[in-house]
Each structure stands twice: as C-alpha cells, then as structure tokens.
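could you look at this predicted model? Sequence included:
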Amino acid sequence: MVELGISTFGETTPLEQTGEVYSHDERIRQLVKEIELADAVGLDVYGIGEHHREDFAVSAPEIVLAAGAVNTKQIKLTSAVSILSSMDPVRLYQQYTTIDALSNGRAEIMAGRGSFTESFPLFGYDLKDYEELFDEKLDMLLEIDKATNLKWEGKFTQSVDNKPVYPRPVQDDFPIWVATGGHVESSIKIAKLGLPIVYAIIGTAPKHFKPLVDAYRKVARNAGHSPEKTKVAVHSWGWIADDHDKAVADYFHPTKVMTDNIAKDRPHWSQMTKGQYLHSLTDAGSTIVGDPQHVAQKIIQTIETLDLDRFFLHLPIGSMPHEDVLRAIELYGKEVAPIVRNYFANKESNKA
C-alpha cells in the first residue's frame, strides 16, 4: 500500500492577512504539534528539511523530529532532506539512529545534495566540490550502516581506523533514501546503489518524470536490486481546505512570497504571477490544492502515473496560519488519505 506523508521546511514568511511572521522558535514548536497531529490522524510519514535561511525555521531537523518522536506512535520520521554534502556522515547516522531509539524504530534518513547552498560556506565546504562531496559522503554513510565498526579512507571526509559507531538502529534494515530534483545522472547513481529515491516535482506535470522513474527502476533491476528495496517517492507542493475555491485563493499569497524569495537568488526562477499559479494547479502542473476530494484525485493521478510507493504533500510552502495548517493536516489524514487508500485497495482487489 502506498504511503502518504507530509514534508515541510518550517516556512516563516509573512502571513497574508496580518503581515505577521512567525518567529523561528514559535514555528519550531508548531512543527512538533503538526507531527503529533499527523500521527493521530493516521498519516504514514513526516519529513522536515534542513535549511540555513531566514525564511525557513529549521536548520537541525533531527532535533525537531526527536521531539516529535516522543508523543507519537506510528508515523515514520525522516529528514527531507539532510544536506549530506556539508555534514559529517558519522554524526548524521548517530542523530537518526538516536531518533530511531526514541521512536522505537520509526526513523529514516533522506539524504540530498541540497537545493540551497548556504550550508557550504557555513561549514567550510567549497562548492566546486559539490558532486564529489556528496558521492563520497553517501558512500561513507552506507559503509557506516553496514557494520558497527567503521574502516574508512577519506578524501573529503576523515579516515577512520576500525572504530565503532553508536547507537545502532532499532530497525534491522535502516532506511536511507536519496532525494533528487530529477537529474538523469543522479537517478542512475542511486539506482546502481539500490537505494530508494525521492523526486521533488515542483514546476511540471508528474508525467514528465515517468521516463526518469522507469530508467531508475530498469537500472536498479539490471544491477540486481529488488523492487522492495528500490522504492520511489515524490514530493509536491500542496494545500487542503474544506472549501475548494477558498483553498485556491488562500494558497496563492504564500506560494508567491516563497517563490519570489527564491527567485532573488536564482536567475532561472521568476516572480510568480497569478496566471502561473493557476496553471500550476492544472494537470499541466504538480501543485495540489483544493478540497479533500480534489486533492485526493490529483494525488491518485500522481501515484498512478509514476507507480509510487510513497507520496509527500509539502504542506504548506510559505506560511499559513497555524490553525489552518492543523486543519489541512486533519483533512489530509481523515478525508484525503482514506479516499486514496480505498482506491488502491480496490484496485488490488480487482486484480486478484
């Protein structure tokens, strides 16, 4: 059965009605409540991304996830993503195996290169080593996961002479996913390693990722990796409200503010117009906004198009009033998820 989850960066942009900006400390406390509610309404996974910017509150997702682990029972907890290129793989592994202990086996790592680059100078890394840093650190992370004692010869990382890394995970098979924006080379590398993959689908229709997903699965299969190991997930922006038209109207402001903020630093991004926003909500785009019935149908369409194992709704992009976010999570778990799950359960039953 496909897993349904939430991803978030803990956004802190001005609210439309009041102009208020949640402080980083308040937003972080809100996230813990959101994790607990997502668990209570039966969602499968909650992911928090690492950033080092004013408009995102979370620079250390592992601490927020650890807080969320304490009062939850079922939900899986993952980074979305951990910027592996600019961190120590030993420390990353220890942090998430500690969350695995706190949650009794519900932690995961989602490693990525990082769409934003602020962490590189902050931690003393050179962007010219962008690809090599990630490749070496991913190899080191996987080596740490193989056995308690680590023997490692590093170029960009430290060399370790048969030293133990603790704690070990509660899970027998500790999940390490790799996220990508959709580069062919990245997909092939991840497939050859036999690791599950997460695609960030933001600016285009999911169908455009189908050749990439098919190639990933083919390369993984040819490399001898089982389908059970090589899972595929997608992350897309979205919002849910009781009233469809209100959801569409309310989500424009935070999406535009966040997009415009990013456009300041990225020449290939442009400030968002209302027309572009509305286009992104159609089948030609990947943003999923509306009432529960509409959101469920677009999630089903995305899952079917790519034959997904997991779907993340990034909820929200840009800041929305916290009470509205809590309501959106409630609708996702209580109304959207049952529609999606029943659809695929019936589909499997008809196959049988």
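Nice, I can see it.

switch to C-alpha atoms for all contacts and neighbour counts from now on
Noted.

which parts of stretch 80-88 are buried?
For stretch 80-88, a neighbour-count test (16 or more other CA atoms under 10 Å) marks Ala80, Val81, Ser82, Ile83, Leu84, Ser85, Ser86, Met87 as buried.

ok, stretch 214-226 next?
Per 16+ other CA under 10 Å, stretch 214-226 contains these buried residues: Ala215, Tyr216, Arg217, Lys218, Val219, Ala220, Arg221, His225.

spatially nearest residue to the fifth one (excluding sequence neighbours)?
Spelled out, that is Val219. With CA to CA, 6 or more residues apart in numbering as the criterion, Val219 has its nearest non-adjacent residue at 5.8 Å, and that residue is Ala191.

now the helix or strand hosting that neighbour: buried residues?
Element membership of Ala191 [criterion: DSSP states H and E] is helix 184-193. Residues of helix 184-193 classed as buried by neighbour count (16+ other CA under 10 Å): Ser186, Ser187, Ile188, Ile190, Ala191, Lys192, Leu193.

and the buried residues of stretch 214-226, which of them are in strands?
Judged by DSSP state E, the buried residues of stretch 214-226 include no members of strands.

returning to what we had before: residues in contact with the residue nearest to Val219?
Counting by CA atoms under 8 Å, 6 or more residues apart in numbering, Ala191 makes contact with Tyr216, Arg217, Val219, Ala220, Ala223, Thr230.

adding another structure so you can compare the two:
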Amino acid sequence: MAESQAKRPFELGILTFGELTRDPVSGALPSSRQRVRETIEQAQLADQVGLDVFGVGEHHRSDFVGSAPAILLAAAAERTERIRLTSSVTVLSSEDPVRVWEQFATIDLLSGGRAEIIAGRGSYTESFPLFGYDLADYADLFREKLDLLLAIREENPLTWKGKFRAPLIDADIAPRADALPVWVGVGGSPASAVSTGRRGLPMAMALLLGPLTQHEQTAALYREAAREAGHEPGPISVNVHGYVGRTSQEARETMYPYFAQGMRENNHQRGEGMMISRSAFEAQASPGSGLLVGSSAELIEKLLAYHEVYGLNRALIQLGFGGMPQKEHLEAIERLGTEVAPVVRREVAA
C-alpha cells in the first residue's frame, strides 16, 4: 500500500440506482413515488448515523427512478447536513458536460460544498440512442467529454472546441464551485485505469461479482500510470453490493431473495437478467469473494481485507438491491454507520 494512500482517512458510504423490483415474497411492485421518497429517507438516515458518502446512480429505463441523479441529490442536500453527495455514476458519454457541471455546482452550493461527480462510460447503454449518440463513438465520447468537464472546472470563461458538441467561445459557465471533485468510474478495464491515473484523477472501481482481488491489477496499473505522469496516486474507491444484519445468517437470508430478484429483473439491457442460485450467492458471500454481506463483525473484517488488497480510501455499498423493504434497508444503514464504520476507520487509521 502506498504511504500516501494510508494517510488518507477511510470513508464508508452507500449508493442506490433506485431500482423498481417486484417483491419476491408479496409480489408487490413499488411505485416510482414510493421509491423516490425512500431514497431521500435513506440519505437522511445515512447522514444521521455518520456515514461519509451517499450516491445515486444513473439509468434510463422504466425499472429505475435514477434517470436524473442530480435532482435526487439536490433533494438529499436539503435533508442532510454532513454527508458527501455523489453520482454513482454520471454516464458522461451521453451527457452534456456543461449541464453536468451546472447541476453539480448547484448541488455543491445547496449542500455547503458536499457535491462530487463519479463520471463513467456506462455499463448500460440505453442512454446513447435516447440522446442521439452512436455506440461506435463509445470511447471517444467519454474522453472528449471528460476533457471538457475538467476544463470547465479549471477555467471560466472557457474557449473550447471538440468533435461531438458545438464549440465554446469565451463561455461563462456558472455557478462556480471551489473544488468540485471528479472521480472516474472504472469497471476493471486496464486501459481505463491507466487513463485515469495519467489524468491524476481519483478512481472508483465497480465489483459486482467475483473474487475480492479481482481488480488488484487495475489498482496497480492506475498507481503506476499516475506516478509515470508525475502525479501522486489519488484515492481509490470500490462500489460493491452488500447487506449488514444482526447475524451472518440473518444477513444472507434477508439479502438473497431480493438480490436474486434484482439480478433477474434489473441487471440487463433488455430482456432476461442474470439468474443467481443460492449456492452461487453463498460462494460470492465467502471471505475471498466480493459481496459485503454478513454481520457487522463480518463486514468489518472484509472491508479491512479490501483495504489491505487495494489500499482503499473509500467503499460504497449498494445495500438492499432488488427492492428490499425499507424497514430492513434502514436497519442495515444504521448498523453500517454505528457498528461498522467507526471500527473500520479506527483500524485503518491505526
């Protein structure tokens, strides 16, 4: 672990994409209004119990309510006091960086400087045809738009010219935010990690399923590229599914039916999603695999293992994926903030 990484405080938070999933027990499908209100309630509790970050991800489908994360984060800003508010992720390739900046700079003002952006290419691609972009330009779109977003952060007024949008000539882009953090979301691609390191930006890795060490090479390439470009390697985050219960068994029993339902209903581009058996789920919940599910003690142990492998500075957990009832979801948030986070922060600091 790099010495500079160890000196940074460890942050723990939660994220959601606001999926609309039919309850595997009752068969009920929550309304969009219900899910939106529950999302803000989750942010409020996360703030109250001392978690560091609350994230809302972006999807453009009728089985998610997260098509406009900035609006949900602005609502959360008015109900919270301390917690950082981030997109997780902003699909920058199909967004206008000028509008992204305006929205998140406004959230930054509303929240007293708590806004962040995690910019990504998008593992789901429904936004590309929706906003008139060609998937053949997938990589070039992201590179150009990230360059523009960073230029907006550094300079105002701005003169800029690119391939995929109209040029800017002495453009006054407002409001301004003092130091709006921009992270890059990386799914494990070596090229993405190297590019992020060369830019000197923080990196947020996503680990859906697989071994805990799955992105070890990604993190190493990121740090190597940063140093070669003359940057001190920035913070690294991991975004992962999980749930924290009173006991290890209760956590698994609670999480599995909803997680399996979400993987089947929501984890797809169009059509049928991924089927995950109970045995496969249990394997993914084992100490060497990525899911963060178990008792508070079990989550502490695995988060420390993540930190040991990657030199992590942050972990964002997608609790309750698959439409878990709000009662169980809030209970997990409270345990994460009051029982898990203080111990992990203390152990990492030591």
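Yes, it's here. Computed from a prediction, not measured in an experiment: that's the story for all the values here.

after superposition, what is the TM-score?
In this superposition the chains share a TM-score of 0.94, using TM-score structural alignment, normalised by the length of the second structure; 342 aligned residues with a CA RMSD of 1.6 Å.

before we move on, back to that, just the buried residues of stretch 80-88 of the first structure: which are in strands?
Ser82, Ile83.

which stretches of the stretch 201-350 of the second structure form helices?
Using DSSP state H, counting those that start in this stretch, the helices of the stretch 201-350 of the second structure run over 216-228, 248-265, 278-284, 296-310, 326-335, 341-349.

any chance of those in CSV with distance to Ile71 of the second structure as columns?
Formatted as CSV, those follow (distance: least, CA to CA, whole Å):
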stretch, distance to Ile71 of the second structure
helix 216-228, 32
helix 248-265, 24
helix 278-284, 34
helix 296-310, 31
helix 326-335, 21
helix 341-349, 27
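
closest to Ile107 of the second structure out of the ones you listed?
helix 326-335 (23.2 Å; CA to CA).

so stretch 81-96 of the first structure matches what in the second structure?
The aligned range for stretch 81-96 of the first structure in the second structure is 89-104, by TM-score structural alignment.

what does the matching stretch contact?
By CA under 8 Å, 6+ apart, stretch 89-104 of the second structure touches 56-58, 69-70, 115-122, 127-128, 131, 133, 138, 141-142, 145-146, 148-149, 152-153, 173-175, 185.

Gly10 of the first structure matches what in the second structure?
Checking TM-score structural alignment: Gly10 of the first structure goes with Gly18.

separation between the residue positioned nearest the centre of the second structure and Val244 of the second structure?
For the second structure, Ser88 is the residue whose C-alpha lies nearest the centre (CA atoms, centre = their mean; 3.3 Å). Going from Ser88 of the second structure to Val244 of the second structure by CA to CA, to the nearest Å gives 21 Å.

if we can go back for a sec, can you add distance to Ser159 of the first structure and give the buried residues of helix 184-193 of the first structure back as a markdown table?
Shown next, in a markdown table, are the buried residues of helix 184-193 of the first structure (distance: CA to CA, whole Å):
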| residue | distance to Ser159 of the first structure |
| --- | --- |
| Ser186 | 26 |
| Ser187 | 28 |
| Ile188 | 27 |
| Ile190 | 24 |
| Ala191 | 27 |
| Lys192 | 25 |
| Leu193 | 22 |
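
that older thread, buried members of the contacts of stretch 89-104 of the second structure into ChimeraX, please.
To isolate the buried members of the contacts of stretch 89-104 of the second structure in ChimeraX, using 16+ other CA under 10 Å:
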select :56,57,58,69,70,115,116,117,118,119,120,121,122,127,128,133,138,141,142,145,146,148,149,152,153,173,174,185
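
now, which of the contacts of stretch 89-104 of the second structure lie within strands?
Those of the contacts of stretch 89-104 of the second structure lying in strands (DSSP E): Val56, Ala115, Glu116, Ile117, Ile118, Ala119, Gly120, Gly185.
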